[in-house]
Structures are given as structure tokens and as C-alpha cells.
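I'd like to go over a predicted model; first the sequence, then the structure.
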Amino acid sequence: MKTIFSILLLLFCGLSYSQTTFSGSVVDDNNQPIPGANIIIVGTSTGVVTDFDGNFSLTTSQSPPFNVQASIVGFETATMEVTSNNQTLNFVLAEGTSLDEVVISASRTPERIFESPVTVERFGLKEIKNTASSDFYDGLENLKGVDINTNSLTFKSINTRGFATFANTRFMQLVDGMDNAAPALNFPLGNLLGMIETDVQSIELLPGAASALYGANAFNGILFMRSKSPFEHSGISAYYKQGITSQEAAGDNDYKDYGIRVAHKFSEKFATKVNFSYLQGTDWVANDTRGKDRTTTFVENNSTRENDIDYDGVNVYGDIATINIKTVADRLASLGRLPNPALANLVPSVNVSRTGYDEADLTDYDAKSIKADWGFYYRPWENDFEIQYVGKIGSGSTVYQGSNRYSIKNFFLQQHKVEIKNDNFFLRGYVTADNAGDSYDMVFTGVNINRQWKSDEVWFGEYTAAFIGGTLAGLDANQAHASARQAADTGRFEPGTPEFQSAFNTVINDPDVLTGSKFRDESKIYHSDANYNFSHLTDFADIQVGGSYRKYVLNSFGSIYTDKLGEIPYSEVGLYTQIQKKFLEDERLKLTASIRYDKSELFDAFFSPRISLGYNLGEDNNHNLRASFQTGFRNPDTQALYIGFNVGSIILLGSAPDNPQRDLRTVSGDDISTTGQGIIGTSFDYDGTGAYNNSFTRTSVAAFAASQNPADLKIANPGIVKPEQVSSYEVGYRGKLDKVIIDFSAYLNQYQDFITTVDVVNPYYGDVQLSQTVPVNGTSTPLAIIAIANSDFQAYRAYTNTTADVNSYGAALGVTTKIFGDYDLGMNYTYAKLDFDRDANPDFQTNFNTPEHKFKASFGNTNLFENFGFNVAWRWSDNYIWEASFATGEVPAYHVLDAQINLRVPSLKSSFKAGASNLLGDEYFTAVGTGFIGSQYYISWTINNL
């Protein structure tokens, strides 16, 4: 027993000796604690993060001596040696510059921003904590070259280098490697399925084409959001924000936003985390009552319901129902419903629209966002090899503006990812699924509430009869129209009445756009990708290879896509490789070259090469010149391929090879006004093929309506859509001049086969070559002319490619420095220009939607005095034309001031902030049709956010 006891004692002593503990602190050169700094044992993945007071303690099985590294973004890394147990290490980190920050996105490998081969922006923990915006995602707008288009309070769309819509399919957003685009819509939904503020580790933004490494959707830019690892950031952190939103149209309304992060490292092998956040407020009310031109959707500032009988208000819905009342009068006469058929001659050939409802009558503007995610992380060998499962869900209510305005209610998005990775490779697979919940189209809600009360046929019949009666009574045309509308609207369902509410509930639960407005969708994306970096195996160069596979499964039940008979699946695959090599004796010259192969099952394959050169100048290598050429391509998105959506005045039609014939619809013979064609009194089926092989341009049809000259009609017959390509040239400079940091870039983008839409008109009978004729009053008249003259046609917005030259170019300049000692000053300017001949191509929309000039500036001090800081951000945008299918018009120039003050209370491990977005209260908008953006005032309390 004595021998056994001795052996156990020796083992215990041995185990005790093998445990090394060290502790200490991390402060800046002003002796201020640095919370959240990473403390890592060099050569291992063992580490810890400093607490709110900048302190740390770590126990390891490694025996001294070994080196320990302290690092955090914005400061220079420091290394100290541990030589004994219970040693104290006190790190003092010198403040670095933005050029020293490490990014991953530009080359899929860690490198300093200073040496990045292309333009890249970074938004780290320091910027998140000091942003003057009410939300970290909104703070991205202060980056140079970045536009944020505000769709609603909770849904904002990031864009770079032009071609911006809310359906921004040219821009990709990755959250921990997962594309968070909604499967049905095929574009990012802002931060609705993103991250909560206390879990954000870093954000990187790569403007311009990135297809060579990231595939088809990374065509105009890509945003990377990376969360905190529970191995490095464990513990509980939380935040709470309370405030108000203030808007002239909506008044002052409460706003709250709170979230919690719980992460725990059970051992060096296993860790887990859970995040949850909840936001609720009142959305920006949209109340633009200006009328739109029905052909171009351009806003007409002087058009109102009072002076325009064919009024189509921007935020008034139900008035898209329109008809030429002369045709109604002729029909009434032919059916014997007029006392004298000659009375039809009293009716002019003019279009009249039904009376609509204001948007505020059709939605409650409840803005809500609920997000949750969870993850399990396993490191079987206690090193960088990690297996993880991550789940994410997002739900809530918002407003989305696409071809129409949509009230998105109780939507549900979810993602599930499994990933295996280490420092040299990753292999991941994930699924994204969406459910539209109780969402509905507000435009068709207005249309079909009207129809619930009185059919279009009855309403227009009553209007026409009343117009005739008023004319016979001696009223002039304006008076007769006013009298006719009053008569036809008698008994109309008024908002707030039980009849209106009953019709409203019926309509928003009916997915058939002929009778309802419910938005249905249960689509999915299945995605997998992999990457391997051979840099640890070869000294010649850094070489990477990778690939991806994606499968779309569209399922809108026929409400959006042509999937009424079942789901629509299709897939894409891609492979890429990249090589990086440094040259010259001091490795001042860096070459990066990559190429990617992509193949969609619907189109031919594409190769996307990229090559860039970077050269460091100066004795201290403080100046970097870079130049790059890259190509990008963009497969047509889900809507360009398979949409088949009737928005009232026009049908949106995708042109996947099999899609036009999938768009089957029925026309009643009663809707055909011509005679002698053998289809009166019958119904017939037609599909969308005529949009592509038997159509006129919509502008030429409008010209014909005005002139009645058949020579004005122009054949459209657009081609089937195919992938779009871009050749991008970029030069740039990054450097440090004393205390001033400069980052400049300029680019030229040349597009081929630019994907766009063209508005066309397909006659129900007759060919657009005008070869099919019938005798009319002894004259041989083309059937198509008769069809157009009698409005016997269907208008389409067809997806296609333009052969026109589309180019864009621009530049961005950022300057940051410190003034008055320790005050941070940053300024940036962005120039963006579209080179496109609109006059020569009136039927194509480019949707550039970008101001030519933007200027932004920020000023602040993170430590004005002990534990107190402030930041002020100002931005100005030039005026520009917003071009979209819902509404087109000018966005006036605007300027916005955001400001915040903050206080750290180390004893409470807390930070308090008071701030305001749009402090000056000058309301503005970034897109025609959305609500004016008012002000947000808030206070926040953040606990233990390291």
C-alpha cells in the first residue's frame, strides 16, 4: 500500500507540474483596458479573450517556455514569453491603422488590407461599438462606395457600384459562409436572417465583380459577416435599445430592440452558443399620392385623382383597373343596354380607372424582426480542426417593394449548416428554406376589395351610363366624369367599416390574383461548397482549389412562378483555383491569379478569370499600388427564369427555355372587343410564347395609339435570356502619409448581354409582321392592327438581354487621420456613372439607381475622457433617377446626420449609448414608392460585449 501511495503521489505531482497557469491584462498606450482581445498560445488554438476590464487568465497543459500573443483588430499584435507557472503578462498594444487589419474575403485567405489585391472594406468590433447609426447593419452605409436603399424600417438593401434595386440579385451576402438570400426571391433580405449585434466578429465588403472565387451571384459585390466563436468568446452578453421613430406621416412611435448571446466552452473540444433578438417598431408610412404614367411607371408630379380620370397613384392601390369607356359604351349599345345605340357616340375614347385605396388602409405598418441561431462546435483533437452544426431562423413583418408593394407578415426563413474545417480547408453544406406566412400584395388587395364590392364590368358600366346621363343633362366633360365616378362609387366599402374588413380578410387569404392577394411560397436552396489551401504544403506559392454546387427548388404554388403544376428544380455547379506568389528579393510584388468554371443546367458553361498585381513602395513599404482585371458572370436569377406574375397592367414573364409555354392563362371571349374573328363569346387559352415571338414594343404601341399610324409599330420579339458578363478593370492605391491613411480606387465595368427587361405587347390574334389580314370597309387590314386598336392584347415585361452597350465607371477615395491629438476623422467620396444611351433604347431598364456623387464624413473620440466617447457621422447623396417596375422618378439630393455618445461602466461590465439617426429630422427617401425616412432616437445598454 505504501508503494502504491508513493506512485499515486508521484503521478499527482506530475499532473500538477504539467498544468501551467498564467494571467495578466491588455491595455492600450493610454493605459485603457482593451476588452475582447485574443490571447493565444502561439502555434496552438488554445486561447482566451480578455474580460470587460482587459484581464485574462489561462491554464494549459503545455510546459514553459512558450510564447503568448495578444491581438485585436485596430491594434498592433504583441508577443510575450511564458517562462514559469503563475506568471503575469501585461500587454500594452499600440494602436494600429486600418491598413493593418486582416481580411479574408479578397483572396479566401488571411491577408492585410494593405496588400489585398482588390478593393475591400472592413467593419470590425471597434466600428460596430462606435457606430452612430441605430443598428450596426445601418452603420455600413458610412463605408465608402456603399449605398443602402431603405425598403422599410427592418429591410434594407446594400449595393455597391450601381445597378441597385431592392431585388438586388447582383449582390451576395454571406453569413458564416451561408448565402442568406431568400430562395424564392434570390436576393439578400438585409439583416432579417443575419446576426445579432453582440455576436458579430467582423464584416467585410468586397465591391465589384467577385465571380472568380464566389460564383454567379457575386457579380456586383459581396458582403461577409463573421460571427464570434464560442471557443474564443464564451460567456453571456446582451443588449437592450429603447427609443422612438419619428415621421411626419406616422408621428412618434415606440421602438425597441433587444438581444442576448449565450456561449459556453465546455472544454478545448466542445463549445456551443445560442443567440436571440427581437425588434419591434412602426414602419415608415408610404403616402405618395402622385400619379404614374401607365406606360413608363414614371411619376407625374401634377397627376392627382381630381385632375386625372385615369389616375394611378404611387401609394394608392385598386386604381390599376382601367378601361377605355368608349369600348364599354359600344358594348352596352351592342347588348341593347342603352335607350338609343347612338348615345354611345357621346362617350369619348378615353381611359378611366377605378377609385383606389391608400396604402395606409391596407397595412398596419407593424415592423417586427425575430432572429435566433444556435450552434454546436466540436474540436476532436483540440486544435484547429472543427466540426460544427449551425441553425438559424428569422421571422417577423416588414414591407417589401418589388413590382408591387407587399405587406410581408409572419414570414419564416430558416437555414441549417454542417461544416468541417481547419485553417487550410473547409467543407460545408446548408439548406435555406422560406415560407411567406401571411404575406400579401397590397396592390391586388386594393384591386380585389373593389371587386368584392362590385365587379369591374358593373362598375365601368355604371360609370359609362352615368357619364352619358350627365352629358345629356348639360354637364361638361370634367363635370360628367366627376358625376359618373360619384355614381359608380356609391356604396363603396369604406376603410374601418365591417364590410371593408370582411372583404379585406377574404382577399388577403386568397392566393388567386384575379380574386385575392395572398403571397404563397415554400421554396428552398440546397448548397454545398469546399475549399483547400495548399500553402502549408508548398513553398512555391499559395495555391487554392474549390468548388460549389447549388440546387434551387421553386415552389410558389403558381402565385409568383409558373409552378402551378408542381415544383421547379434546377441546379448550378462551379469549380475554381487561385495562385498567389510574391516576387523580388523583398517580396514587394504580389501576383494573384484565379479562374472559375461555372455551369448551370440551363445554359452553357462560363470561365471567369481574375488577375491582379500589387506593389509596395517606400522604405517602410507604406505605399501599395494595385491593378486588376477580372471577369464576372451572372446567371439569370429565379425571377428572370421562371416568374409568371400578373401585376395587373402587365405580366412579368421569365424566359428560361421552357418557361413561356408554362405561363398558361385563359381569356374570356367577352374581353375581346373585335368582331368577325371567330372567338367572340368563347374563352380561349394562351401562353407566354407570344411575348417572345409575336410582340410589339410597348412604346411603339403607345405611339400608335396617339397617331393611329401603323408605321409607328415596332416589332419586339426579344431573345430568350442568357447569362450576363462583365469585364472589370480596377486600379488603386493604399498608403500612409505620416498620420494620414489614404485608400483610392477607380474602375471601369463593361457589360455584355446585360440582363434587363423589355415591355412588349402581344396581340391576341394576327402576326406582328402584319401578313395576316382581313377586309375592313373594303380595305385589307392586318389582324394585329385590329387587335392593337381594340386593346385585344396582353402586355408583358419580358426578361431578356440587351445588345446595347452598357458600361459604368467610378472612383472612391477614403481619407482617415487623427486630429487634435486623439480625435478620429474620416472622410470619403464616391463617384459612379452609367454609360448607356437611354434615348436609343427606350424599352430597356438598366436600374442603375445610383447617385453620381456621394460624400461621407465621421468625427469622434473613443476616449474623450475616461470611459466616455462620442461619434458623429454625416453623409450626403446627390439626386438621381430611381428606375423600377413599380415606380420611376427622381430621388432628390439629401443629407443625413447621425450622432451618439457612449459611456463605459467597468464595474457593471456595461456600455451605455444615446444616439439618433437623422438627427436633424430632414426626411428623405432612397427609392420612389417607399415611405419617407424619418428620425430614430434611442438609448441602449450593452452588457459584457467582448
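Sure thing, it's come through.

Could you use CA atoms for every contact and neighbour count after this?
Will do.

Report the contact partners of residue 913.
900-903, 939-941 (C-alpha atoms under 8 Å, 6 or more residues apart in numbering).

Then residue 743?
The contact partners of residue 743, taken as C-alpha under 8 Å, 6+ apart, are 732-735, 813-815.

Nearest to residue 892 among these?
Distance to residue 892 across the contacts of residue 743 (C-alpha to C-alpha) is lowest for residue 813, with 23.5 Å.

element containing the closest one?
Residue 813 is part of strand 806-819, with elements assigned from DSSP states H and E.

Could you do residue 271 as well?
Using DSSP H and E, residue 271 sits within strand 270-282.

and the gap between the most centrally placed residue in the chain and residue 838?
Centroid check for the chain by C-alpha atoms, centre = their mean gives residue 157 as the closest residue, at 3.7 Å. As judged by C-alpha to C-alpha, to the nearest Å, residue 157 and residue 838 stand 25 Å apart.

okay, now the one to match up with it:
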Amino acid sequence: MKTTLKLLAMLFCVVSFAQTTVKGKITDNSGLPLPGANVVVVGTSSGTSSDFDGNYTLTVDQEPPFSIRVTYTGFKEQIIEVTSNNQTIDVSLVEGNELDEVVISASRTPERIFESPVTVERFGLKEIKNTASVDFYDGLENLKGVDINTNSLTFKSINTRGFATFANTRFMQLVDGMDNSAPALNFPLGNLLGMTETDILSVELLPGAASALYGANAFNGILFMRSKNPFDFQGISGYVKKGITSQEAAGDNEYTDLGIRMAYKFSEKFAAKVNFGYLKGTDWAATSEEDKLNRGLTRADIDYDGINVYGDEVSTDINGVAQTLESLGLAPAGISGLVPSVDVSRTGYNERELTNYNAESIKADWGLYYRPWENDFEIQYVGKIGSGNTIYQGANRYNIKNFFLQQHKLEIRNDNFFVRGYITEDKAGDSYDMVFTGININNAWKDNNTWFGEYVAAYAGATLGGATDEAAHIAARQAADTGRFLPGTPEFQRAFDRVTNDPDLTSGSKFQDNSKIYHGDWNYNFGDLVDFAEIQVGGSVRRYSLNSFGTIYTDVDGPINYDEFGLYTQLQKSLELSESVELKLTGSLRYDKNELFDGFFSPRLSAGFTINEDHNIRASFQTGFRNPTTQDLYIGLNVGRAILVGGAEDNPERDVRNYSVNAGTLSPVGATILGQQSVDINASGAYNNSFFANSVLNDFANSGNPADLEIANSNLAKPEQVTSFELGYRGKLDGVIIDASAYYNQYQDFLANETVVSPFYGDVQLTQTLPNGVPLAVAAIANGDAEAYQTYTNADENVNSYGAAIQVSTKVLDGFDLSANYTYAKLDFDTEANPDFRTNFNTPEHKVKVSFGKTELFKNFGFNTSWRWSDNFFWEASFGDGEVPAYSVLDAQINYRIPSLKTTLKLGATNLLQDEYFTAFGTGFIGSMYYASITINNL
């Protein structure tokens, strides 16, 4: 026992002796302090950052001599040797270029972006402060290869390399290591639970697959946001932005955005911080009344279905209604002979009558940081909450109202390892589906059977009275709409309140949800222990707990739980091939296993050649995979035109719905065939007894030939895979910085949707027939006894895409910053041969972005402008398909710094040319924003 104690005491002494502290101040070449400069021990991940006054203190478990690398965005790095403990090293950095910036995301370890093995974009403190966009999140759109699809003022979806809707489940967003996707939706709601601007340390974006290090969801790109540690960044800082949003449809409306950060280091052992952000404005109003189905119809047409008009999705063949009324004895015999076989839709409500377009975001976070030994070993607790109102467009348009999201994280870390666990929980609040709001306000006033019955009776009466077909339809709609609830009336408001508080979509539109994600991950870097290479190992575990009370998922009987885990390792080695050529090799391998599927290995190999310290050529090969999302697996949602049914093995049978003659969802003929007036049918037919919807609605509808019906029988969902090849170059040529890359992606088992129609009776092989020889399935379709489903499945064909991006940056005209980039993206898939399969590529083929500015036009005064142009492209998603025209946008800002007050004043405008545009079919047009801001003490 005594011997053991002596050994422990000796070990403690050695550890204590091995600790070295270095401190000093970091400034630019004019003597101004540089807050947030990185100080890292060369060859390790150990490091720290300078505070607001440029001061830093670095304590490491390493004896001198060793070297530290000092870097700061836009300045050349310096490497300085540490020769003794408690040494003071003041550093003056010389302005450099963006290739000297340090990134962490590409390899999970600090490295110059110049040497990164894959494409990575960085948005640092300098770029955040100088962005011409209204906030840092919008400013990411000016990076090459990046798309931002604007859902609403407070919800924007970031994507790289295509294949995205607003439900962007292929793109991951990490905030201080936490995936901030909403559990119910399985994708991030923009920056709702993100960060306040004054707490951001850096933003990095990794395009393309990164499954080898980050797992199943890191399939199409990752956004990394890191916050400031209160040990390194103390004090109170904040900002206020006031201005207006201007849109032709909504007019000019007030806009407010403010945030505050408070951080304090109580001692060398304990520090804490609190952040708060608030945004309020008026959303971009969506007011399109164009025909949603691209048939060229207007509100004067009888089967009109407007893009942003809801309730008119309910449509039926009025001759079939007449026949049903006749057969039930509810209408005079022969009435069906007076009524044509045409589809008629109910009268709908405009979207602006179903929402007030209130855009609001309230978020707060707090952190407690403890360093028990006053070194880099740190224990963190971080809590985050976010709530707000926004518009989300998925299968329908949704008013996300009082939505609530929270995260809680506990993390233990030092410069070589971390272990963290966190929980993410959401609550739907008062959110509701605007399409079903319109449908069920109509039903609250007059149910569909009554409305269509009155329409048929009025049409027949007008026809008998000698009216033309057009006049008879007008008279029929007027008669059926008599007494309709009109917006602004007490009757309408009572129906609206009742419907939006009812979670049953047969009568209401409210979303209920309280889903959770439990996640843990860890990483250890052996860089300090192994000399021949840098080796990392890590892993993650996750549990999904879905609890929508049957409103989104098929969880009417209780929460749905399932688990997944992953393990990975990475080896990185630099080889000096000659005095002027260095080769950096990186190899990564990850294994992931979801309890619903077989496990997957994801390797990544990359090589980077650095030539003369000015040129770097990189090449990489990597594979990625994506597990089907929670919605891909367990959704069970009626969106009006179809039922969304997830592709988990046990899910279709969980989705059970009732069809009856009284509700008008089962024909009298069908009731006779089935032998009952009401029947419960599950969604398994979508996957084992269905036709492709395109063959039913087009080919068969036009020809009447059963041979034109094409069997669908979608496959159940399974993981999607990608193989990616990338080649890139970064370098300096006579003061010009060039960063270029090209990629080719091959997707197998591509996850997407198919729209199918499943008959209530009869088999799709057409072997079951009526006595007259008509196949039962054909009779079911003819009688309207069938259901449309949107299935979640995998493509049999491979889907390929390729693209390239290049950025050129330089200084012109005595110090002005000029940067331009171009992005090319192309889908390689035969859509004509697969009309029922939707890839949702949703990306312009060509994009151009240019920025021009100067941080010091004259003393303390700077400006920046950004212009971007996007090619036209075709948008396809479950809400609707349509062309997105080409557009160009100009943003600009001027700023003035008051150093004595540590304050920056800014005036800015987005979409300065006032050419309204949209980035997706069905959304509101994006107008202009004009604002003034004051930022105080921002480190």
C-alpha cells in the first residue's frame, strides 16, 4: 500500500512538473489587440484564444522546449518556440490571407485551411462583422457552393451539393457539438435554436459527405458553429438592429433584432455565460393564386386549386356524387344524366386569411464551465432554449406557432479528448397545418357531402332552367357557398379557433408533438502520445423517441423508440518528400449500426500535396450513408392529396384509417363488394398492392386500358449510400488567392418518394375479377375506392451528380477586398424514364457571387457589398412542383467603429435593387430589408 502511494505521489509530481504556462498579448502590426486569436501547441490540439484585450494564457502538460502556433483570421501565422515555464510571449501578427485561417471540422483537429484534406468553408469573426447580409446566418449564402432556401423570415434552410427541400434531412447543423435538429422534424429550423451573433467564435461549413467522421446524418454537408468560451471571452456585449421589411404583398413592416451576451470568469477554475436573442418582424406573405397543378386554371375555373389557397384541395367528380345520391334515394331519378362527369373543387381560403405572418424568435442559452486543475481539463454544462413563430413548407404549408425547442449538454473535455451527452426535446406549441385549416373550416360550416350535394342539385336545376354549362356552374357554386364563413366574421374566427386547436385532421389542423433525441459521443486524439502519426478514435450513440400523439407519426398507441450507434478512427500523417513538397495523408473509417438495419462501414482517404508553401493540391475518396429519417420510417400523415406513409417494416400496418359510405370515402358499389358500409384499411397496400399514380391519373385515365396501369409496390426504406470523389486546389498566385474543387457523387439506394394509388379491393396483378370480367382493382379505381399514398422508398436506379466551384480573392485599388466565386451543379438521372420518382435535386446549375469592400476605407469607416446571381431551376417537393426563375440580389452595408466606446454602428440593406424573388415553389416573394444597428463590446 505504501509503495502504491509513493508511486502515485511521484506520478503527481511528474504531472505537476510537466505543466507549462505561457502568457502574453497578441496585436496587429499597428499595436491594436486581436481578440479571438488562436494559440495552439504545434503538433497537438492543445490551445487557447486571446481575450478582448488580446491577452492569452496557455497551460499545457508538456515540458519546454516546444513551439506554439499563433493564428488569426486574415493574418499570417507565427510559430514561436517556448523555452521555459511562465514565459511571456507577446506576438505581433502581420496581415495575411484566408489560407492562413485555422479550421477544425475537416479532420476533427486544428489545421490550416490551406492544408485541409477536403473542401471546407470558413466564416470567421471578421466575415461576420463585415457581412452585407442582415445577420451572420444569411451571410453564409455568399460562400461558394452554398444554397439558402428561404422558407420564411425566421426559417432558412442551408444546403450544399443539391438534393434538398426545406425538410433538409441530408444536411447536419452542429452548435458546439450538438445536433440541433428538431426531433419531430429531423432537420434544423434554421437558427431558431442556434446562436446569438455576439457569442459566435467561428462558423465552418463542410460540403459533401462526411459520414466517416460524423456518422449517418453527415451525408450532404455539415454546418459547424462554435461559441466563445467565458474563460477566454469575458464581459457584456450586445447589439440592436432596427429597420423594416418591404414586400409588395405585405407592405413595409417593422423589424427588430437584438441580442446580449454576459460572461464572467469568477476564478481560474470557474466561469459562466448567458446569451439572449430576440427577433420580431412580419413574414414574407405567400399570396400566389396560380394553379398549383400547372394546368393554367384560375379562380373562375370549377376545379381550381391555388398555390396559396387552401380548402380547394377537396375535389370530386360531381357525376359520381349525382349517381350516389340517386342510388341512396336522396335525389330524383335521372339527375345523373343532367350532371357532367367533371371534377369540381370547394371554394378555398387565401393563406393570408389563415395566418397573421407574425415572425418571431426568442432564444437563450447559458453555460457553466469548471476547470478543477486550472488547466485545459474542463467540465461544461450548457442549456439552450428556443421558441418562436415561423412558416414551414413541407407536404403542406404550416404555421409553426409557439414552437419550443430545448437542449441540455454535459461535456468533459481537454485539448485531446471530449465526452459529451445531450438531450434535444421539442414541443409543437400551437402549430397548425394551414391547408387542413382551410379544409376543416369549410367542413365546420358545411360538410363535403352536403356541399357537393347542394352543388349537384343547383347545377341540375339551373340546367333544367335553360342555363349554359358555365352559368349553371356559377349558380351551383353560389348556392353551395351560401352562408359560407367569411374571414373577419365572428363565425369564421370561432371556426378557426376550434379547428386550429383540434389535433384530429378529420376535423382539425393542430400539430401535437413532444419528441426527444438522446445523444452521446466521444473522441480521443493520441497526437501527444504517438509520434509517427496523429491517431483519433471516437464514437456515438443515439436514441430517437417519437411522440406526436398520432398527429405526425403512427404513434397513436405511444412513443416509438429506436437506437443507433457508431465507432470511428482516423490516422493522419505528414511526409516531407523534398524541401519544397510535403504530402499529407489522411485515412478514416467508421462503422454505424441502426437497430432497424444492417451495419455500414464508411471509409475516407485523402491526400494533400503542398508545393513551395503556396500551392496545395488535394484529392479524396469517401463513402457516406444515410439512415432513413424518423419521417422516412414512421410518418403517417394525411396531407389531403395523399397519405404520407413511412417505410419502416412495421409502419404501414400501424397506419389504419376508416372509410365509409356516410363519409363519402367509400362508394355504395364498393360497400356492396366489401359487404360492409364502413371498413378499416391500413396502409400496407401502398407497399404491396399499388399502382404508380402517374399511370392511374394519366395513362389509364386517358386510355381506359387496364394494361396501362403500372404496378408500383414500393420497397420498404433502407439506408442510402454515396460514393464521392473530389479534387481540389488552394493556392496563392501573385497576391491572388484561388480555391477550387470538383466532385462526382454516385448514390445507391437513393432515398426519395413515390406517389402510388392502392385500391381498397382487388389485386394489382388484375387476377381478381367481377362476374363481368372487369378486374376488381380497376373497378375500385373507377369507383373512387382507392387511396393515394406517398411512400418513402429507395430508387432501383443509381442517381449521380457532379459539380465544381472556384473562388478568387485579391486586393485591388490600394487595399479594397474583391472576391468572386462560381458554382456549378448538375443532376445525372433519367427523370423521364422515372416520372413517379422524385430526387428533389432543387439546385440551380449555375451560381455566381461577388463581394467588394474595405474594412478601413478611411479611419474607423468601412463598407461591404455582396451581389449574387442564381440560375433558374425546377423545384420539386411534396407541396408542389414548379419553376424558380433566375434572380440576382445586391446587399450592402456601411459601418463606423468608435474604438473608445468599443462600439460599431452599421447601416445596411438587403435586396437593394428591390427585385422580389423566391427560392422555392409555393413560398412568399422575398422583398427588401433596411436596417440600422449598434453593436457594443463585441469581442
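Yep, that arrived. These figures come from a predicted structure and were not determined experimentally.

care to give me the TM-score?
For this chain pair, the superposition-based TM-score is 0.94 by TM-score structural alignment, normalised by the length of structure 2; 912 aligned residues with a C-alpha RMSD of 2.5 Å.

so how far is the strand holding residue 813 of structure 1 off the chain centroid?
Chain-centre distance of strand 806-819 of structure 1: 22 Å, with C-alpha atoms, centre = their mean, to the nearest Å.

which bit of structure 2 covers that strand?
Mapping strand 806-819 of structure 1 onto structure 2 (TM-score structural alignment) gives residues 799-812.

got the contact list for that stretch?
144-145, 161, 735-748, 750, 817-829.

Same question for stretch 890-908 of structure 1.
Residues contacting stretch 890-908 of structure 1 (C-alpha under 8 Å, 6+ apart): 52-53, 130-133, 867-882, 910-920, 922, 924-928, 943.

Let me see the ranges of the strands in the stretch 801-946 of structure 1.
Assigned by DSSP state E, counting those that start in this stretch, the stretch 801-946 of structure 1 shows strands spanning 806-819, 823-835, 844-845, 853-865, 868-877, 880-882, 889-891, 894-905, 910-917, 935-943.

circling back: from the contacts of stretch 799-812 of structure 2, which would you call buried?
Buried subset of the contacts of stretch 799-812 of structure 2 (neighbour count, 16 or more other C-alpha atoms under 10 Å): 144-145, 161, 737-748, 750, 817-827.

What about residue 248 of structure 1, how many residues nearby?
14 (other C-alpha atoms under 10 Å).

who are the neighbours in contact with it?
Neighbours of residue 248 of structure 1 in contact, by C-alpha under 8 Å, 6+ apart: residue 934.

same thing with residue 914 of structure 2?
927-928.

Structure 1: which residue goes with that one?
In structure 1, residue 914 of structure 2 lands on residue 921 (TM-score structural alignment).

what's around the residue lying closest to residue 270 of structure 1 once chain neighbours are set aside, how many residues?
Residue nearest to residue 270 of structure 1 in three dimensions, not counting chain neighbours: residue 378, with 4.6 Å by C-alpha to C-alpha, 6 or more residues apart in numbering. Applying other C-alpha under 10 Å, we find 19 other residues in the vicinity of residue 378 of structure 1.

how about residue 378 of structure 1, what's its match in structure 2?
Matched to structure 2 by TM-score structural alignment, residue 378 of structure 1 sits across from residue 370.

do you know how far that match is from residue 382 of structure 2?
As judged by C-alpha to C-alpha, residue 370 of structure 2 and residue 382 of structure 2 stand 12 Å apart.

ok, residue 649 of structure 2 - how many residues close by?
15.

Map it onto structure 1.
Mapped onto structure 1 by TM-score structural alignment, residue 649 of structure 2 lines up with residue 657.

tell me the secondary structure for its match?
The local conformation at residue 657 of structure 1, judged by DSSP: H, G, I helix; E, B strand; the rest coil, is coil.

Just give the number of residues close to the spatially closest residue to it that is not a sequence neighbour.
Of all residues not flanking residue 657 of structure 1 in the chain, residue 720 sits nearest, at 7.0 Å (C-alpha to C-alpha, 6+ apart). By other C-alpha under 10 Å, the residues close to residue 720 of structure 1 number 18.

Would you quantify the distance from the equivalent of residue 720 of structure 1 over in structure 2 to residue 481 of structure 2?
The alignment partner of residue 720 of structure 1 in structure 2, by TM-score structural alignment, is residue 716. Using C-alpha to C-alpha, we find residue 716 of structure 2 at a distance of 43 Å from residue 481 of structure 2.

before we move on, what about residue 470 of structure 2?
Noted for residue 470 of structure 2: a distance of 17 Å to residue 481 of structure 2, by C-alpha to C-alpha.

Looking at the two, which one has more neighbours?
The neighbour comparison of residue 470 of structure 2 against residue 481 (other C-alpha under 10 Å) goes to residue 481, with 18 against 14.

What lines up with the more buried one in structure 1?
Aligned counterpart of residue 481 of structure 2 in structure 1: residue 489 (TM-score structural alignment).

what does residue 424 of structure 2 give?
For residue 424 of structure 2, the residue aligned by TM-score structural alignment is residue 432.

Its match - how many residues pack around it?
23.
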